[in-house]
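Participant: coordinates only, sequence not included:
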């Protein structure tokens, strides 16, 4: 479950920084604003992954999609065993598969 949350956080952060950059806003400034205490996300997940995203988008976390895809799939299978719906996990799985196909 923790890995599912890490993948979710990393994907969301990557998208947010990409939107900032493509709108002419320095992604490093956005990352600093989001992760420097006291703020919304002063945590190692956002700080560490965000730093790698900002420094080199090609070396961004989750560039290698197989492990995050495996983790999201395991999360989904676990939820299915007790008949729970996991729409975010399904969306993440679709995004990771799409990114893997483009790589």
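Facilitator: Yep, that arrived. Remember, it's a predicted structure, so these values are computed and weren't measured experimentally.
Participant: all contacts plus neighbour counts: C-alpha atoms, from now on.
Facilitator: OK.
Participant: what about the longest helix in the protein?
Facilitator: helix 2-22 (DSSP state H).
Participant: please name every helix or strand in contact with the next helix or strand after it.
Facilitator: For helix 2-22, the following helix or strand on the C-terminal side (DSSP states H and E) is helix 27-35. Contacts defined by 3 or more Cα pairs under 8 Å, 6 or more residues apart in numbering; DSSP states H and E place helix 27-35 against helix 2-22, helix 44-55.
Participant: before we go on, here's another structure to hold up against the first:
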């Protein structure tokens, strides 16, 4: 059975994985060599002892547009703007990937 969502998840995991092992010395990445993974035989014993599963999602990187159309800054918006030195690259989510302003353009592609 093919599972493209697993392949997409693993691809995204590699994109967001920390590259500075000084801060995350025990972080490791598992890369699937195929675009579609066979998950029929995948279970807990497929992973090493002590492997910790985790998942996360965040609108912060996507939305941007704090203080636009009634949106108020989140705690993280406030923190990254008030203390930019506490973020490794000094970035913040003021624009993110700019989904807030681009979502209508995305929907009109091909029209």
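Facilitator: Everything's here; your move. Note that the coordinates shown come from a computational prediction; the quantities given were computed from them, not determined experimentally.
Participant: quick check: TM-score for this pair?
Facilitator: Overlay of the two chains. TM-score (TM-score structural alignment, normalised by the length of the first structure): 0.28; 57 aligned residues with a Cα RMSD of 4.6 Å.
Participant: picking up where we left off before, of the helices and strands packed on helix 27-35 of the first structure, which is nearest residue 70 of the first structure?
Facilitator: helix 2-22 (9.7 Å; Cα to Cα).
Participant: what angle separates that closest one from helix 27-35?
Facilitator: Going by axes from the mean of the first three to the mean of the last three Cα atoms, to 10 degrees, helix 2-22 of the first structure is angled at 130 degrees with respect to helix 27-35.
Participant: buried ones in helix 2-22 of the first structure?
Facilitator: By neighbour count with 16 or more other Cα atoms under 10 Å, helix 2-22 of the first structure contains the buried residues 4, 6-11, 13-14, 17-18, 20.
Participant: for the helices and strands packed on helix 27-35 of the first structure, give me a markdown table that also has distance to residue 70 of the first structure.
Facilitator: Converted to a markdown table, these look like this (distance: least, Cα to Cα, whole Å):
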| stretch | distance to residue 70 of the first structure |
| --- | --- |
| helix 2-22 | 10 |
| helix 44-55 | 19 |
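Participant: for residue 32 of the first structure, which of these is the nearest?
Facilitator: Per Cα to Cα, nearest to residue 32 of the first structure of those: helix 44-55, 8.4 Å.
Participant: nice, that's everything, thank you.
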